[in-house]
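J.: Predicted model, plus sequence, below.
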Amino acid sequence: MCMSNLFVNRSLEEVQFWGRIMKEHALFLRLGFTVDQPKLIQEASHFHNLFESIEEKSVSFTDNADREHIVRLNMETYQATSHLWAFERKVLELILSCKIITNSYPLFVDHASREAAYFMNRIEQLNKGILEPLPDAVINENVFFLRIMSDHAKFISHLLDPSERNLITEAADLSYQLDQLLFQAVDLEAMRPASQTGRVLSRLIEESRLTVQSLYDFKRTIKEMVEECRLRSVIHPLLADHMLREAQRFLDLLDRFEASLTAGPKD
C-alpha cells in the first residue's frame, strides 16, 4: 500500500472508531444529566449530533480518497474533539466543585476526556506524518489502554446491583489485575530506554493480552446478560457494547505490536 493510501486508510479507521466513541460519550453524558440541567443536556446533544455527522461523512470515503480531503476531515474531527474535551473537563470541574449533581461518576467523565485527548493526539500524528517508534508505542499504548480497561472493570463493578455479588467480585479482581499491569507498565516507562528490549516488550504484550482477554470475555458475558435481561444492573446496553469494542481494540493493537516485534531484530 502506497504512503498516501496508508494515510487515508489509517485516518478513516481512527476517525470511524474513535469518532463513534466520542459520539457515545456525549450520549452517556447527556443521559447522566438531570432534568434541571437543560443547558448541559443541550450541549451534550450538540456533540452527539456533531460526531454523528462526522461518522456519516467518514464512511462516505474509500481508501482511494484524495489525501487533502482526508486531511480536512481529520482537522474537522480534531476541532470537534477538542471542544468535546473542553466540555468534559468543564463538567468534571462542576461535579468536583459540587456545582451540579449528575448520574455520571467523576472518573467516567475524566475517562472520557482522556480518550478525547488520546484521539486528538492520534489525529495530529497522522496529519504530521509522525509514526511513534515501536518501543515507545508499546509502552505508551499499554499505559493508556491498561488504565482504560481498569476503569471499565471499576465501572461495571459499580453499575451492577449489589445483589450481583459474584460478578462484582469478578469485576473487582479484574480491576486489581489490570492495575498491577498498569503499574508495571508505568515502571517500564520510567526505566526507558533500558526497558525497551524485545524480550521486555514481548513479555509486557503477552501479560497484557492474557488479562485483557479475560476482561473481554467478562465484558462479553455482561453484554449478553444485559441484552437478554438476565442481569441486575443499571448498565446501558450501548455502554456494554462500547466497553467491549474498546477491549477488542486493545487486543488488536497488541497483536499488531507482537507481529512487529517478531518481524524485527532480536535482542
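T.: Here it is on my side, so go on.

J.: drop to CA atoms for contacts and neighbour counts, all remaining ones
T.: Will do.

J.: can you give me the helices for this protein?
T.: Listed in chain order, the helices of the chain (DSSP state H) span 3-32, 38-58, 67-96, 106-128, 134-159, 165-190, 198-227, 237-263.

J.: can you redo these as CSV with mean neighbour count?
T.: CSV is the format used below for the helices of the chain (neighbours: other C-alpha atoms under 10 Å):
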stretch, mean neighbour count
helix 3-32, 20
helix 38-58, 17
helix 67-96, 18
helix 106-128, 18
helix 134-159, 20
helix 165-190, 18
helix 198-227, 18
helix 237-263, 17
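
J.: what about residue 104, how many neighbours?
T.: Counted with other C-alpha atoms under 10 Å, the neighbours of residue 104 add up to 17.

J.: The nearest residue to it once chain neighbours are set aside and residue 98, how far apart?
T.: Of all residues not flanking residue 104 in the chain, residue 32 sits nearest, at 5.1 Å (C-alpha to C-alpha, 6 or more residues apart in numbering). Counting by C-alpha to C-alpha, to the nearest Å, the separation of residue 32 from residue 98 is 15 Å.

J.: Comparison target below:
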Amino acid sequence: MLSSNKFIQQSLELHLFFARIMKEHSFFLEIGFTPKNSNYIDEADAFRMGFDNLLYDVITMSEGIVSSDVLQSGEVVTPFTLEAEKASAYFTGVKIATDLTKGEAELMSSSFSRHNHEELEKKVFAINKRAMELTRGLIRFKTGLLSEVLSCKIFTVNYPLLIDHILREAKFYFMLVQRLQNCEEIDIEREAYEQETFWNRIMAEHSKFIRGLLDPTEDELINTANNFGHQFDILTRKAKEAMNQSIPISKVTDESLEATKSIRSFKAQGTQGLVECKIKSIIIPLLGDHTLREASHYLRLLKIFRKAED
C-alpha cells in the first residue's frame, strides 16, 4: 500500500513530466494537419489547452513537494525548452503557454511536512482523475486518427509510426496514473522490466524520426541517428529477453544506461542546433526538446534501477 506522502509526491512528479509530454503531443498533431481537416486541428488544440490547464494546477501544488532528483534531471524543463517553445510558436502561430515553463523552472524542492496531507491528498486524487479522463480522451483521438491515416482517409505530415508512438506513451501514462490511484506500491524489479522494454523502443523510434526529418544533406547526423536506432532496437530485444529471464536485467540496465547517456547528449546538441538554426531539417524545435526530456526521464529511472540491482 502506497503511503500518503509517496502517493502525493509520485503523482505530482509523474504529471510534471507526462502532462507536458501530452500537451506537446497534441501540439505536434495540431500543426500536422492540412487546412481541410480544421475539425482535427480544433480537437487537438482543445486537448493541448486541457493539458495546459492540468499542468498549471500541478505546478501550483508541487512547490516544496517534488524531489530535487526530478527537478534537476532535465525531464521537467531543459535549458532549451523556453527558446524551443518561442521558436515553435513563431513558426506555427500557435500560442504556447511559456508561463508554464517558467513556473516549472522556478519550482523548489523541500520537505512538505507543513502541508495538510489529508487535504492535499484529496486534491492530488482529483488531479489524477482529471489526468486519466483527459488522457483517455486523447487515446481515443489518437487511435481514431491512426486508423484514418492507415486507411488513407486523412493526410498528416506526422508519420503513422509517430502517431502510434505517442499513442503508446499516452496509454503508458494512463496505466501509471491508474496504479497510483489504486495506491499500488512500486515493485522496482517489475518496473525495470516494463520501463526498459518500453523506453528502449521509444529511444529507437526517436532516432528513426530524427533520421527521417533531417535534411538529406545532413549526412553525419543522419548516420549517427541511424546508429542509435539500431543500438536501441537491440536493447529493446534484450529487455524483452530479460523479461523471459533469458538474460539478467542488470546487464540490460547497464547497457541501456550508457546508450541513453549518449543519445541524451546527441539530442541536447541537436536541440541546441535547431534553436540556433544550425541544423537543416523539418524538425520543429520543440520536438527536439521533447525527445531530450524523455531521454532525461529515462536516464533517471535507469539510475534508480541500477542502484536497486546493486
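T.: Okay, I see it. In this text, all values refer to a predicted model and were calculated from it rather than measured experimentally.

J.: rewinding a little: how near is the residue nearest to residue 104 of structure 1 to residue 38 of structure 1?
T.: Residue 32 of structure 1 is 12 Å from residue 38 of structure 1, where distance means C-alpha to C-alpha.

J.: same question, residue 251 of structure 1
T.: Separation of residue 251 of structure 1 from residue 38 of structure 1 (C-alpha to C-alpha) stands at 39 Å.

J.: Then residue 82 of structure 1?
T.: From residue 82 of structure 1 across to residue 38 of structure 1, the span is 22 Å (C-alpha to C-alpha).

J.: residues touching whatever residue of structure 1 lines up with residue 260 of structure 2, list them.
T.: Matched to structure 1 by TM-score structural alignment, residue 260 of structure 2 sits across from residue 212. By C-alpha atoms under 8 Å, 6 or more residues apart in numbering, the residues touching residue 212 of structure 1 are 149, 178, 247, 250-251.

J.: Name the nearest of those residues relative to residue 127 of structure 1.
T.: Using C-alpha to C-alpha, residue 250 is the member of those that sits closest to residue 127 of structure 1, with 22.5 Å.

J.: So what does the closest one match up with in structure 2?
T.: That one, residue 250 of structure 1, aligns with residue 298 by TM-score structural alignment.

J.: what do you get for residue 89 of structure 1?
T.: In structure 2, residue 89 of structure 1 lands on residue 143 (TM-score structural alignment).

J.: wait, its match sits on residue 165?
T.: No: using C-alpha atoms under 8 Å, residue 143 of structure 2 makes no contact with residue 165, being 11.0 Å away.

J.: which residue packs closest to the match of residue 89 of structure 1, ignoring adjacent ones?
T.: Spatial nearest neighbour of residue 143 of structure 2, excluding adjacent residues (C-alpha to C-alpha, 6+ apart): residue 167 at 7.0 Å.

J.: what's the counterpart of the one you found in structure 1?
T.: Superposed on structure 1 with TM-score structural alignment, residue 167 of structure 2 falls opposite residue 113.

J.: Give me the distance between that match and residue 103 of structure 1.
T.: Applying C-alpha to C-alpha, the value for residue 113 of structure 1 to residue 103 of structure 1 is 17 Å.

J.: ok so, going back, which one of the contacts of residue 212 of structure 1 is nearest to residue 230 of structure 1?
T.: Closest to residue 230 of structure 1, out of all of the contacts of residue 212 of structure 1 and judged by C-alpha to C-alpha, is residue 247, at 22.3 Å.

J.: about what we covered before: from residue 234 of structure 1, how far off is the match of residue 260 of structure 2?
T.: Here residue 212 of structure 1 is placed at a distance of 23 Å from residue 234 of structure 1 (C-alpha to C-alpha).

J.: What's the match for residue 232 of structure 2 in structure 1?
T.: Using TM-score structural alignment as the criterion, residue 232 of structure 2 maps onto residue 178 of structure 1.

J.: so how far is residue 111 of structure 1 from that match?
T.: 15 Å.

J.: same question, residue 159 of structure 1
T.: Noted for residue 159 of structure 1: a distance of 16 Å to residue 111 of structure 1, by C-alpha to C-alpha.

J.: just residue 125 of structure 1 next, same as before
T.: Distance, residue 125 of structure 1 to residue 111 of structure 1, by C-alpha to C-alpha: 21 Å.

J.: Same check on residue 174 of structure 1?
T.: 18 Å.

J.: same question, residue 213 of structure 1
T.: Distance from residue 213 of structure 1 to residue 111 of structure 1, by C-alpha to C-alpha: 21 Å.

J.: Please apply the same query to residue 98 of structure 1.
T.: Residue 98 of structure 1 is 19 Å from residue 111 of structure 1, by C-alpha to C-alpha.

J.: Brilliant, that's me finished.
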